[in-house]
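Undergrad: for reference, the sequence and a predicted model appear below.
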Amino acid sequence: MLQCRDRSYYVGHTEDLEHRVAAHQAGGIPGYTATRRPVVLCWSQEFGTREEALAAERRVKGWSRTKKEALIRGDWLAVRRHAWGVRNPLPAHLAASPSIPQGERAHADGGQESPVRAEVSKPTDGSPSTTS
């Protein structure tokens, strides 16, 4: 996941993370990040297959901004809390800790989130894929 100059997040996957981030940084990839440079790599995870990386990319793309920020911080309890949204009561085991302020909970109606675009490239070999 990249954070762009305008503080929006870009989610994609690749088989060569360093090369892809450098290409986004240089403006070599047309599209969303080209007009929002500089970009900063804020989160990545390695997967065994391209299919797993793509599935994770699609899942994270649908998350609210605050849930993505909890993922970036590694705050797994907050990630779980954000999964419940504002229309669902938190289970007792999640509500026992300090609650997430209402303004930071995931919006059930999609809220006003920053745009996130997916990047998909053709596999070149059988090496592991990375979601960034």
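TA: It's in. Numbers count the residues shown, from 1 in each chain.
Undergrad: only C-alpha atoms for contact and neighbour calcs from this point on.
TA: Will do.
Undergrad: tell me the contacts of A34?
TA: By C-alpha atoms under 8 Å, 6 or more residues apart in numbering, A34 lies in contact with 24-25, 27-28.
Undergrad: so which pair among those residues is furthest apart in space?
TA: Largest separation among the contacts of A34 by C-alpha to C-alpha: Q25 and G28, giving 7.6 Å.
Undergrad: ok, which stretches of this structure are strands?
TA: 2-3, 9-10, 13-14, 40-41, 45-47, 129-131 (DSSP state E).
Undergrad: rebuild these as JSON lines, extending it with distance to A95 and mean neighbour count.
TA: Below are the strands of the chain laid out as JSON lines (distance: least, C-alpha to C-alpha, whole Å; neighbours: other C-alpha atoms under 10 Å):
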{"stretch": "strand 2-3", "distance to A95": "30", "mean neighbour count": "20"}
{"stretch": "strand 9-10", "distance to A95": "28", "mean neighbour count": "24"}
{"stretch": "strand 13-14", "distance to A95": "34", "mean neighbour count": "25"}
{"stretch": "strand 40-41", "distance to A95": "31", "mean neighbour count": "18"}
{"stretch": "strand 45-47", "distance to A95": "28", "mean neighbour count": "16"}
{"stretch": "strand 129-131", "distance to A95": "30", "mean neighbour count": "24"}
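Undergrad: try this one side by side with the last:
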Amino acid sequence: MEHEHIVYILKCNDDSLYTGYTNNLKRRIHLHETGKGAKYTRGRGPFQLMHVETFATKEEAMRREYAIKQLSRTEKIKLIKESEEGV
């Protein structure tokens, strides 16, 4: 688990979506919740974890994070729904 590289999508309290990268999801969500995570998420909690993808390397995860950030909100919601359905 310590070598996992994780890309995640959080739903913020204001209904916006935040995409991030970490190698320790529990710690990273705690940082977001306490206002010490990304600047974007400060004051936007509480958060709901909507989507998680794991990768073997940081490079793969960073590429995926960038790709997700390029998606429109509609496309991100579709990605979340597909992952919930196991597509």
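TA: Ah, there it is. From a predicted model like this one, the values you see are computed outputs, not experimental measurements.
Undergrad: so what number do they get for TM-score?
TA: Taking TM-score structural alignment, normalised by the length of structure 2 as the basis, the two superposed chains have a TM-score of 0.80; 75 aligned residues with a C-alpha RMSD of 1.2 Å.
Undergrad: that older thread, more neighbours, Q25 and G28 of structure 1?
TA: Between Q25 of structure 1 and G28, counted using other C-alpha atoms under 10 Å, the more crowded position is Q25 (19 against 12).
Undergrad: test my guess that that one contacts L41.
TA: No. In this structure, Q25 of structure 1 is not within contact of L41 by C-alpha atoms under 8 Å, at 9.9 Å.
Undergrad: so how far is G62 of structure 1 from V39 of structure 1?
TA: Between V39 of structure 1 and G62 of structure 1 the computed distance is 20 Å (C-alpha to C-alpha, to the nearest Å).
Undergrad: who has more neighbours out of these two?
TA: V39 (24 against 14).
Undergrad: the more buried one maps to what in structure 2?
TA: In structure 2, the residue matched to V39 of structure 1 (TM-score structural alignment) is F47.
Undergrad: K58 of structure 2 versus its match, what's the distance?
TA: When C-alpha to C-alpha is applied, the distance between F47 of structure 2 and K58 of structure 2 equals 24 Å.
Undergrad: likewise for I77 of structure 2?
TA: Using C-alpha to C-alpha, we find I77 of structure 2 at a distance of 24 Å from K58 of structure 2.
Undergrad: which one's the longest helix in structure 1?
TA: The longest helix of structure 1 (DSSP state H) is helix 50-61.
Undergrad: give me the mean deviation of it from structure 2.
TA: In this overlay with structure 2, the average offset of helix 50-61 of structure 1 from its partner residues is 0.3 Å by mean C-alpha distance after the TM-score superposition for structure 1.
Undergrad: can you get me a residue count around C12 of structure 2?
TA: Using other C-alpha under 10 Å, C12 of structure 2 has 19 neighbouring residues.
Undergrad: quick one: contacts for the residue in structure 1 that it lines up against?
TA: Aligned by TM-score structural alignment, C12 of structure 2 pairs with C4 of structure 1. If a contact means C-alpha under 8 Å, 6+ apart, then C4 of structure 1 has 10, 33, 36-40 as its contacts.
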